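Novice: need a structure here:
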Amino acid sequence: MAPENTLASLEAAIALGAEAVEFDIRTSQDGVLYVHHDATVDRTTNGTGRFADLMSFEIDQLDAGTWFDTRFAGERVPRLDTFLDACAGRIATYAEIKDADPAVVRDMLARRGLLSTAWTFSFDQSIRAQTRAKVPDFRRMVLFQHVGTIERAVALSAHILEFHADDLTPERADAAREAGLITQMFYGGEDRAVFEHAVRCGIQQMNIDHVDIYREVEAELIATAD
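Specialist: This is a model prediction of the structure:
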């Protein structure tokens, strides 16, 4: 509905009634934190180059909307502080850290009253280790495809366990909840059968693009059960 990792996409999520927003965090060459996914700016802006090599004044000038639709021309790569200000009091936050100090991210969330409902994850193993060691009060998510068992997720003191369509079973979802974990599922598509499976498994949080389709499926299953 809107270009990813922008204030426009945040507003679209809030308008849809999403309960949380997932975003990615990177750091500029001069140490400013931004909301951006890729290691380069080429795909989602009118610029080129590695994100970590760019100064903040250069990033601030990039157009992050036109690639998606000309209606979003002039949309910027948001600084993390601006993005979090727009979230405060309105929506919970799922901060995926691509390249940033987790302690700095944690403190930025805390200052805005967002920490208690926030959680984090990183595909970078060193960042995951830093998060466990430096900010244990920052709720952490792990992937089932990484940990392999419910027991391993518990041993890592995880708070949230994320499944994918190919590893979600009712038995695993039940076991995760019984172990005190919050269950989450990531799915980037719009296959109603996948959404139906998630609902039947009792998944508590959905990390998805197509919120509207998911809610239709959920409502249909609830109506059928009644």
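Novice: every contact and neighbour count from this point should use C-alpha atoms.
Specialist: Fine.
Novice: same for whichever helix or strand residue 129 is part of, what does it pack against?
Specialist: Secondary structure assignment for residue 129, by DSSP states H and E: helix 125-134. Applying 3 or more CA pairs under 8 Å, 6 or more residues apart in numbering; DSSP states H and E, one finds that helix 125-134 makes contact with helix 102-111.
Novice: please give me the structure for this one as well, since I'd like to look at both together:
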Amino acid sequence: MSSLLFYNVENTKIKKPLNDLVSKLLTGTVCVCSVGYCDTAGMCLMQDAVATYKETRNGLIGLDYSTKFSPWLAIGCISPRYIYQQIKKYESERTANQSTYWVVFELLWRDYFKFVGAKYGDRLFDIKGLQDKSIPWKKDMNLFNAWKEGRTGVPFVDANMRELALTGFMSNRGRQNVASFLTKDLGLDWRMGAEWFHYLLVRLLARVSVRVGTWVRTWD
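Specialist: Below you'll find the model as predicted:
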């Protein structure tokens, strides 16, 4: 899609190109919230957010711990290369630290799973995983329904699963923990969890290989 995709800034009723949005997200002059976008005239919480990403990336609640780039990357409104270029510009003009490095690293991690998908194809969905491990996975629908509806009795898991159901979003740390719980604690077929994520996660408008590869990594 063209980089001239527009977004609405609700309190000013104006439109700006997406490329401008990326620069503003990196520098903190615009932020992403659950209802859309807002400019700094009101409630921006992301001032120089990219410079503190490493410290905030494992957060669970709030507006300013995540880049929120995933949906835009997923549907092709923006490219990893453009984000990389803007980060390098930010580093040269402001600061370069472990946080700016980690944003780039996560983009590389995303590309890695795309290459994994390209290399292994349908094997990515094999119940034995890429290392051909035979694990007696269960397909207990009562356990699965409790997991997906946030009724496991484990508050951390349940809170994350309810957030996913209500918003289509879950933090990076939340996704890792609920996936691990499904496979290692409940012993359920990992593909059931991957399919549920694919159904609900906003970011899973992305190529399937990225998120399925992440699920395989939780146990394989």
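Novice: let me see the TM-score of these two.
Specialist: Once superposed, the chains reach a TM-score of 0.33 (TM-score structural alignment, normalised by the length of the second structure), with 125 aligned residues with a CA RMSD of 5.7 Å.
Novice: now do the helix holding residue 129 of the first structure and helix 102-111, the angle between them.
Specialist: Orientation check (axes from the mean of the first three to the mean of the last three CA atoms, to 10 degrees): helix 125-134 of the first structure against helix 102-111 gives 60 degrees.
Novice: contacts for whichever helix or strand comes after helix 125-134 of the first structure, please.
Specialist: Following helix 125-134 of the first structure in sequence order, the next helix or strand is strand 141-143 (DSSP H and E). Applying CA atoms under 8 Å, 6 or more residues apart in numbering, the external contacts of strand 141-143 of the first structure come out as 119-121, 153, 158-163.
Novice: next secondary structure after strand 141-143 of the first structure?
Specialist: Next element after strand 141-143 of the first structure (DSSP H and E): helix 144-147.
Novice: can you pull the buried residues of that next one?
Specialist: Neighbour counts over helix 144-147 of the first structure (16 or more other CA atoms under 10 Å) mark residue 144 as buried.
Novice: tell me what the longest helix along the first structure is packed against?
Specialist: In the first structure, taking DSSP state H as the definition, the longest helix is helix 211-225. Other helices and strands packing on helix 211-225 of the first structure, by 3+ CA pairs under 8 Å, 6+ apart, are helix 192-200.
Novice: and the angle from the helix it packs on to helix 211-225?
Specialist: Using the same axes, to 10 degrees, helix 192-200 of the first structure lies at 60 degrees relative to helix 211-225.
Novice: for helix 192-200 of the first structure, packing partners?
Specialist: helix 211-225.
Novice: try it again with 10 Å
Specialist: Packing contacts for helix 192-200 of the first structure, counted by 3 or more CA pairs under 10 Å, 6 or more residues apart in numbering; DSSP states H and E, involve helix 170-178, strand 182-187, strand 205-208, helix 211-225.
Novice: which helices and strands does the second one pack with?
Specialist: So that's strand 182-187 of the first structure. strand 141-143, strand 160-163, helix 170-178, helix 192-200, strand 205-208.
Novice: would you mark the buried spots in the third one?
Specialist: Think helix 170-178 of the first structure. 172-173, 175-177.
Novice: name the nearest residue to residue 87 of the first structure, ignoring sequence neighbours.
Specialist: residue 93 (7.6 Å; CA to CA, 6 or more residues apart in numbering).
Novice: in terms of helices and strands, where is that neighbour?
Specialist: Here residue 93 of the first structure is assigned to strand 92-97, by DSSP H and E.
Novice: please report how far residue 207 of the first structure lies from residue 105 of the first structure.
Specialist: 20 Å (CA to CA, to the nearest Å).
Novice: repeat that for residue 119 of the first structure.
Specialist: 11 Å.
Novice: same thing with residue 186 of the first structure?
Specialist: Counting by CA to CA, the gap from residue 186 of the first structure to residue 105 of the first structure is 22 Å.
Novice: got the angle for the helix or strand containing residue 25 of the first structure vs strand 92-97?
Specialist: Of the helices and strands defined by DSSP H and E, residue 25 of the first structure is found in strand 20-27. On the basis of the same axes, to 10 degrees, strand 20-27 of the first structure is oriented at 30 degrees to strand 92-97.
Novice: summarise which helices and strands strand 20-27 of the first structure is packed against.
Specialist: helix 7-16, strand 33-35, helix 80-87, strand 92-97, strand 119-121, strand 205-208.
Novice: please identify the most buried of those.
Specialist: strand 33-35 (a mean of 24; mean count of other CA atoms under 10 Å).
Novice: following it, which helix or strand comes up?
Specialist: helix 56-59.
Novice: just the strands in the second structure please.
Specialist: Per DSSP state E, the second structure carries strands over the ranges 6-9, 14-17, 30-33, 36-39.
Novice: could you dump these into JSON lines with distance to residue 70 of the second structure added?
Specialist: As requested, the strands of the second structure are exported to JSON lines (distance: least, CA to CA, whole Å):
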{"stretch": "strand 6-9", "distance to residue 70 of the second structure": "16"}
{"stretch": "strand 14-17", "distance to residue 70 of the second structure": "18"}
{"stretch": "strand 30-33", "distance to residue 70 of the second structure": "12"}
{"stretch": "strand 36-39", "distance to residue 70 of the second structure": "14"}
